[in-house]
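**Q** below is the sequence, then the predicted model.
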Amino acid sequence: MDSVIVAACLPAIAISLKGGSLEIFWVGTSYLLAQTIVVPVYGTFSDIFGRKSVIIFATCLFLLGSILCGCAQNMAWLIGARAAQGLGGGGILTLAGVIISDMTTLRERPKFASFIAFAWAFGTNIGVPVGGAIGEFSSWRWIFWINIPVCVLGIIGLVFALHLHQEISSLRSKLARIDYLGMSIFIAATTLLLYGLTTGGTAHPWKSASVLAPLVLGIIGLGIFVVVEWRVVAAPMVPMRIFSNRSASASYFGAFVHGLVLWSFTYYLIIFFLGARGDALFKSSAETLPGSAPVALSAVFAGIWVSKTLHFQKLTWIAWILITLGTGLNALMKPNSGSGILYGLRVIAGIGGGFLFQVPLFAVQSHMSNKEDLGIATSMITFFRSTGQAFGVAIGGTVFQNEFDRFVARAVTQGSLTEDFVISGAQATGAYGIIEMFPKVVVEVYRYIYSDALRTVWHVTTGIAGAGLLASLVIKDASMDKGHQSSQGFREGKVEENIA
């Protein structure tokens, strides 16, 4: 939830802390950037140092970041605190799923994984309306302070209730297992790539060296990372064997596309209601719910379905068909569309998106041959989904801004707009209040410009979702009727001892 809740409160934060557009941009981006970069790092650290200690560390870091965010007195303070919050959030996001996998057999896992998928999907999709409500009716600081009691209770529960098997070895031997070279290359390359993606078209033009240089260096760095992990280090952070199975590789790609499409859907849908419909912030936030509410429920249904059938292939295909079809149907939305189009049709993509919070993980774990890879293989699903989210914002933003400028230029050429009322694509996501002060005829023109520009975003994301659908066709079915896969399973004896 914390990765999206801030978006609805950015105007209030800007006023309170006197932030400029670039600083406001980094308030949202710093969290996503930090969260994504550390996901595989937490996976490999938890393999070495144990899940419990690492997730407690991550939760404490997230708690500290939340407190610092809530107490921020200037924009630099808030941006740094958001980065710290993201470093902790990445660990929580990763290790919750890994620990569930540790504690359960493969046949039991879908039921328990449903809770994790529900929490992620629910938090992601209620973040915008909750943030909108807090931003409109209370202080923006509460979007951070509400994390404090949740984290405190979570830390207490982890300390006293989580008992997992852990390898007994010296600190020196554990430190010797860390892939320092691979980790350094990965963090540097991923940071550069995501920096270029997130700043392109927002903080800097896409053609500028400030964007192209980190993008190119990031791609080259990731290529070097693959070679190092494959050929150089003896104990790689990300063993390349986890990609050797085509079903697993297709599932990793599917997680990336899922993150891209669903995040773009979530991120830009509220812009339709703010810009094309001219609705207030809280109402616009609430209007996103028909598309987001089914996500959490269908994520739970997917777990129940797979736990009953112990197979996932057909559900994977159904999920991709639904999210592709539903994303395409977004293109029917216009400023004057009826409730059926504005709200009803969006349920389709929500159901498909919910299924896809679950099934890629099942495909990866059911085809996994080495139980020592459970932590990093599970973490990479989270990493690819989070990376897809960054791509979704970047691609959606580029398409939206370019199309907005194109439709504005067309309106000027046709005489519908004059130069006095021109809003650029770079300004469009924060210009709703300005546009509302224009003459009514100009406001009406801009509502259709927003709608038409977003329609192209839906077309592009539908094509990308179609690529995910095609990739899913190569995923082989496998039975989930298997036993335990992890070396860090739940210590039942400890529980019995505590009960006694």
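**A** Looks like it arrived, so ask away. Residues are numbered from 1 along each chain as shown.
**Q** contacts and neighbour counts: CA atoms only from here.
**A** Noted.
**Q** and Lys283, how many neighbours does it have?
**A** For Lys283, the neighbour count with other C-alpha atoms under 10 Å is 15.
**Q** against Ile271, how distant is it?
**A** Note on Lys283: its distance to Ile271, by C-alpha to C-alpha, to the nearest Å, is 12 Å.
**Q** tell me how far Phe400 lies from Ala428.
**A** For Phe400, the distance to Ala428 - C-alpha to C-alpha - is 9 Å.
**Q** could you do Lys334 as well?
**A** Distance from Lys334 to Ala428, by C-alpha to C-alpha: 17 Å.
**Q** and Ile434, what element?
**A** Using DSSP states H and E, Ile434 falls within helix 432-436.
**Q** tell me what that helix is packed against?
**A** With contacts taken as 3 or more C-alpha pairs under 8 Å, 6 or more residues apart in numbering; DSSP states H and E, helix 432-436 sits against helix 440-472.
**Q** residues contacting Ile24?
**A** Ile24 makes contacts with Leu10, Ile13, Ala14, Met75, as judged by C-alpha atoms under 8 Å, 6 or more residues apart in numbering.
**Q** adding another structure so you can compare the two:
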Amino acid sequence: MVPFLLMSNRTGLSGFIQTFLNQIIMLATTYYLPVYFQACKDAGPIASGVDIFGLACTVAPLSLIAGATVTKSAQYRPQIWFGWALLMLGCGLLSSLDADSSRSKGIGYQVLVGSGLGIVYVATYFPVLAPLPVTENARALAFFVFLRNFAVVWGITIGGTILQNELRKNLPVEFASTFTESTQIAYAVIPQIPDLPQPLKDEVRRAFADSVRVIWQVLTGISGMGLLVSLAMKGLPLHTSTDQEWGMQERKGATHGDKVMKKTESSEVSIAVDSA
């Protein structure tokens, strides 16, 4: 059960929702950017992984910078608003990519997305914890991590559903009809694209670009939703103390249990000796 206290204020609730939305965007971009590069740029699995370095190499550094600035300024709202703005801009620019866009554009736009993801990824800790007493930190962070993990399912599922439905509409009818309804078209088609004859190859590449574009448009909307939700946060002071009693009850309970067991074992030994 989630304690009601965690959701009883708008700042904490806003932080939890933003955490969920940010993780959806992170997983969707991580999964479907390689799909774009493999389908539209003839990149192999390893090459498409290299092509998303713009995303992968910005998340961690910007997370560190965001955490440092929050610690220095004791403010978290400006960083979060800036992060969501970068996400909206980056996802919006990704939606402008087509089958013939340069690889440099695809990689450059990722830098904006990765920067926004990194900032929001770390900064949402603070609105979650700031309104609560420090004694609730463990429960709050447990729910925080649960939402991140739960959002993984949503990010992959939303992107996969969009891609499947859009490819059914955008692929040439004769080509799409060779696949059954239950087939995951994207992953069945991508290995065939380099060997397809022209003009079918270009038609399939354009179909993938148009289909993936819808994913980026949806993520742009989710980024806008995150920005709107972030406006509900209050600029609360950050805690400067820790819960000194955390874990003490468990340790005391364990110590008491050990003492009881030792007494029980001593009694059993005494009874055995008397019986002998």
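**A** On my side now, so go ahead. Being a predicted model, the structure only gives us computed values, none of them experimental.
**Q** follow-up on the earlier one: so can I have CSV of the contacts of Ile24 of structure 1 showing distance to Val441 of structure 1 and secondary structure?
**A** CSV is the format used below for the contacts of Ile24 of structure 1 (distance: C-alpha to C-alpha, whole Å; DSSP: H, G, I helix; E, B strand; the rest coil):
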residue, distance to Val441 of structure 1, secondary structure
Leu10, 29, helix
Ile13, 32, helix
Ala14, 30, helix
Met75, 38, helix
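**Q** coming back round to it: of Phe400 and Ala428 of structure 1, give the one with the bigger neighbour count.
**A** Using other C-alpha under 10 Å as the criterion, Phe400 of structure 1 and Ala428 rank with Phe400 on top: 25 against 19.
**Q** so the more buried one makes contact with Ala453?
**A** Yes - with contact defined as C-alpha atoms under 8 Å, Phe400 of structure 1 reaches Ala453; the gap is 5.5 Å.
**Q** helices along the stretch 101-250 of structure 2, start to end?
**A** All helices of the stretch 101-250 of structure 2, identified by DSSP state H, counting those that start in this stretch, fall at 103-123, 125-129, 137-170, 173-176, 185-189, 200-230, 248-275.
**Q** distance of the aligned partner of Met88 of structure 2 in structure 1 relative to Leu215 of structure 1?
**A** The equivalent of Met88 of structure 2 in structure 1 is Thr324 (alignment by TM-score structural alignment). Using C-alpha to C-alpha, Thr324 of structure 1 is found at 28 Å from Leu215 of structure 1.
**Q** likewise for Gly278 of structure 1?
**A** Taking C-alpha to C-alpha, one finds Gly278 of structure 1 at 36 Å from Leu215 of structure 1.
**Q** try Ile15 of structure 1
**A** As defined by C-alpha to C-alpha, Ile15 of structure 1 lies at a distance of 32 Å from Leu215 of structure 1.
**Q** you'd agree Val211 of structure 1 is up against Leu192?
**A** No - counting by C-alpha under 8 Å, Val211 of structure 1 does not reach Leu192; the two are 9.3 Å apart.
**Q** and Thr461 of structure 1, what pairs with it in structure 2?
**A** Per TM-score structural alignment, Thr461 of structure 1 is aligned with Leu219.
**Q** what sits against its match?
**A** Counting by C-alpha under 8 Å, 6+ apart, Leu219 of structure 2 has contacts Ile25, Cys91.
**Q** next: the one 3 residues further on.
**A** With contacts defined as C-alpha under 8 Å, 6+ apart, the neighbours of Ile222 of structure 2 are Leu21, Ile25.
**Q** in structure 1, what stretch matches stretch 155-163 of structure 2?
**A** The alignment places stretch 155-163 of structure 2 over residues 392-400 of structure 1 (TM-score structural alignment).
**Q** whoops, stretch 13-29 of structure 2 was the one
**A** With TM-score structural alignment applied, stretch 13-29 of structure 2 matches the range 249-265 in structure 1.
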